[in-house]
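1. Pasting the sequence and the predicted model now:
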Amino acid sequence: MGPLSVTWAVLLGLGMPIAFTLGVAALLFMWWNDMPLVVIPQRMVGGIDSFPLLAVPFFILAGNLMNTSGITDRIFHFSHSLIGHMRGGLAQVNVLASVIFSGMSGSAVADAGGLGAMEIKAMREAGYRPAFAGAVTVASCIVGPLIPPSIPMVIYGVLADASIGRLFLGGVVPGLMTAGSLMVMITLMARRQNFPTEPKATWSETGRASQKAFLPLMTPFIIIGGIMLGIFSPTEAAIVASLYALVLGVFVYRELSAKDLWTVILQTGRTTASICFIIATATVFAWVITTLQVPQQAAAYLVGLTRDPLFLLLIINLVVFIAGFFLEGLAIMILVVPVMIPTMAQVGIDPVHFGVVLVFNLMIGLMTPPMGIGLFVVSGVAGIKLEDLIKEVFPFLIPLLIVLLLLIFIPSLVTALPDFVLGADR
């Protein structure tokens, strides 16, 4: 394992993209140890040959369609009509809109890049500091992969052979807790820094905004309702979400032209290809470490340290949190899950609980430098200096880390809803 990890670390330090570092490190290790290289293409194809993974491109497509067809604009104005009058109201609207949008796209990047650009523009025009507006956007986009649907949950479910439906439901309460904690933080900051206020929307204004947003607001109910009633699987739900967004954009709102649709398809294809390539090369890397019995060794080592599930979760999440400073979340997940799942089974940690906590921890990595993807996305779309954005982001880590600790120490916050809706998984 030593030469493999050293090779991977060296390639990563040289600036090679994460997908290539995983694949090249595995290739060099296998070649040096006379392992059959034919395994590489077999494992790469096998790694992405999964029906549940079909949900990934369709949820990406749904998010891109919503960002292009005016749906995000309707969500923002609906949220603004509800709470825009509060002290720091536009910052609160930023969080609420992310909660609503998260029930449609399942992607933090889609939230930050699409809805976030609109939110930052509105906050700037209202007198908020651009860096603060960007920081709120980065923090609130973390809600996206928690409240279903969720692209990271789908990937975790495939890697851990866990129920994606239970993972979706398990993310609801943590997602709402995250949004609530951010809104409390914004309230405290608003009082201290005297953030601007706006006139309260009239009943007629709220009614018009609700009417315009009604059809998009039905998306989460269609997705989750369909899964709970057994009408379609989580993978099929992704297709339904894409078709629904397409119908709204083309036939209802008529804001999605043929040119826009082609652009959305190309953008979706590029994002999907990037994710699938990482999964494919990481599958080879994971096969090598499994062949070397690293999961068994890690399980024995960790169980030797403690058999206390909570303490073990704390150790793992500390390692994942630190890794999030330097690695992209998907790569961490693919590396960690195959190694840790046997350990989780030994100490009796629910795979759904572990999965939701892991995804939440990885999403915090979106806002931690130097590799926080959310920071780069918001900095790019809003033209905010990265160093200014980083300074404003740090206070929002406090409520997020508090929620993370609560989720670790109180597993029922994750497992209670799936157990109630789908029955206890024993």
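-> Looks like it arrived, so ask away.
2. make it CA atoms for all contacts and neighbour counts henceforth
-> Fine.
3. The nearest residue to V143 once chain neighbours are set aside - how many residues pack around it?
-> Nearest non-adjacent residue to V143, counting by Cα to Cα, 6 or more residues apart in numbering: G175, 5.4 Å away. Residues lying near G175 (other Cα atoms under 10 Å) number 24.
4. List the residues that contact G175.
-> For G175, the contact set (Cα atoms under 8 Å, 6 or more residues apart in numbering) comprises V99, V143, G144, L146, I147.
5. Could you pull out the buried residues of the host helix or strand of it?
-> Taking DSSP states H and E as the criterion, G175 maps to helix 172-193. Neighbour-count burial for helix 172-193, counted by 16 or more other Cα atoms under 10 Å, picks out 172-183, 185-187, 190.
6. which secondary structure elements does the top helix by length along the chain contact?
-> In the chain, assigned by DSSP state H, the helix with the most residues is helix 258-291. The contact analysis (3 or more Cα pairs under 8 Å, 6 or more residues apart in numbering; DSSP states H and E) places helix 258-291 against helix 18-32, helix 39-48, helix 55-68, helix 329-347.
7. what's the distance between the nearest residue to I155 once chain neighbours are set aside and S233?
-> Closest residue to I155 apart from its sequence neighbours, by Cα to Cα, 6+ apart: L53 at 6.7 Å. The gap separating L53 from S233 is 12 Å, by Cα to Cα, to the nearest Å.
8. Comparison target, given below:
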Amino acid sequence: MIVLVIGLAILLLVLGFEMFLVLGVSAIATKEAFYAAIPDPALVQKLIGGINHTTLLAIPFFIFAAQLMGSGQIASRLVGLARAFVGHTSGGIGHTAIGGAMAFGSVSGSAPATVAALGRMIYPEMRASGFSQKFSLGLIVSSAETALLIPPSITFIVYGWMTGSSIARLFAGGLAVGLVLGLAFAVLVMIEAKRSGIRATERTSSRERLQALIAAGWALGMPAIIIGGIYSGTFTPTEAAVVSVVYAIFVETVVYRDLGFGKLCEVTEQAAVSTAIIFILLAFGGLLSFFVTLAQVPTQISQFLALIDAGPITFLLVVNVCFLIAGMFIDPNSALLILVPPLFPVATALGIDPIHFGMIVTLNISLGMITPPFGLDIFVASSTLGKPVMSIIQGVWPFIGANLVVLLIVTYVPEISLFIPNLIFG
């Protein structure tokens, strides 16, 4: 059965079908071919019931908050704060890009939103400072990956919904992994700055840093509310998402006065379209996952691994290869929906911690965002900056290499993923 489902999905992809149709048609074809006794209304119940989950309410609100911040001043003030503290270092604007992406990611949870919000601000400054076009484009696209790891992360919310894992613990684990990935990119920036002869600039004064901190005060309130509220137990992730929207609207319309009513309506429409796309994928992905589970695919994978005497090390290598291949051809959310249901039960059966497995999965999803030929962030950057796709692809290769090194380390050193969750939650 699974061979036929995969074959049909590949055929639909080759024919150019949209991803939600690939998932939906594969699920319906599986039902008609192998489970015809299941009544048709049950499919509708699975479609609707699969996304009828309180946890998923966080997704539209975080998307809305990200759109608000990217269209207003919160994003630019966070970048200004990062520039004040790291802009003087060798290749400082590159470090500013990384710091700005991590700061924006801490309030948006979306990599494409981070690319769109920061690309126009950072790219001209990187070129003016002496970085090549390829490296500048590659850094902007790749640093946005950290938004999927630094909490709050929409990917963590979806993974937690699919596996029943604690979203708060996932957020805590993602903080460490995101910092490790950011440091790896910072090393590439230093190497490129030295190779290109880019000198360090004058260090900003304490007064200038204080001014930048004050200017970003309202912007910093967002991550403080979200992260502090979740970890202190004041908010659930869903409640934190709602609060973030209310806070963003207040700051951008009342404090900064940067968003008028017309712009607010436009941002709301954009957020609604983005939300609809994600939830259609979640609905059809959940339906396909139902039939995958019904066919006992996880059990078959476990039996196969036992037959070849494969332990956790080999299994995790297979997981990384599967996600790497999937990331080349399908969007990250679809890869998550297709691969996690059969692989997660096997991981837990092998004694792999669900939070650690979530870090591996999300790091793979992050890598898929920049992996040619269909990396989503590549096309977002091309549209935002008006640059050819091939120029961006040429620039991301060093960052893909750094990403693979970090993935290898995180995969086989679980303490990186589990240290902060265990420290906070025991």
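-> Received it, and whenever you're ready, just let me know what you need. Everything numeric in this text was worked out from a predicted model, so none of it was measured.
9. Give me the TM-score for these two chains.
-> TM-score for the superposed chains, counting by TM-score structural alignment, normalised by the length of structure 1: 0.96, backed by 423 aligned residues with a Cα RMSD of 1.5 Å.
10. Need the counterpart of the residue nearest to V143 of structure 1 in structure 2.
-> In structure 2, G175 of structure 1 lines up with G178, judged by TM-score structural alignment.
11. which non-adjacent residue is nearest the residue nearest the centre of structure 2?
-> For structure 2, the residue nearest the mean C-alpha position is L148 (2.8 Å; Cα atoms, centre = their mean). With Cα to Cα, 6+ apart as the criterion, L148 of structure 2 has its nearest non-adjacent residue at 5.6 Å, and that residue is G109.
12. what's the counterpart of the one you found in structure 1?
-> By TM-score structural alignment, G109 of structure 2 lines up with G106.
13. Could you pull up the residues touching its match?
-> Contacts of G106 of structure 1 (Cα under 8 Å, 6+ apart): F59, I60, G63, G144, P145, L146, I147, P148, P149, S150, I151.
14. between those residues, which has the most around it?
-> Result: L146 is most packed of the contacts of G106 of structure 1 (other Cα under 10 Å), 34 neighbours.
15. mind listing what V5 of structure 2 touches?
-> Per Cα under 8 Å, 6+ apart, neighbours of V5 of structure 2: S26, T30.
16. That one sits in which helix or strand?
-> helix 2-14.
17. what about the equivalent of G358 of structure 2 over in structure 1, distance to C276 of structure 1?
-> Using TM-score structural alignment as the criterion, the counterpart of G358 of structure 2 in structure 1 is G355. The gap separating G355 of structure 1 from C276 of structure 1 is 20 Å, by Cα to Cα.
18. higher neighbour count, the two?
-> G355 (24 against 21).
19. The aligned partner of L339 of structure 2 in structure 1: how many residues sit nearby?
-> Here L339 of structure 2 is matched to V336 in structure 1, going by TM-score structural alignment. Neighbours of V336 of structure 1 under the rule other Cα under 10 Å: 17.
20. Which secondary structure element is home to S81 of structure 1?
-> helix 71-83.
21. so how much does that helix differ from structure 2 once superposed?
-> Compared with structure 2 after fitting, helix 71-83 of structure 1 has a mean deviation of 1.2 Å; criterion: mean Cα distance after the TM-score superposition for structure 1.
22. If you count contacts, what does whichever helix or strand comes after that helix end up packed against?
-> Per DSSP H and E, the first helix or strand lying C-terminal to helix 71-83 of structure 1 is helix 89-102. With contacts defined as 3+ Cα pairs under 8 Å, 6+ apart, helix 89-102 of structure 1 has these neighbours: helix 71-83, helix 116-125, helix 130-140, helix 172-193.
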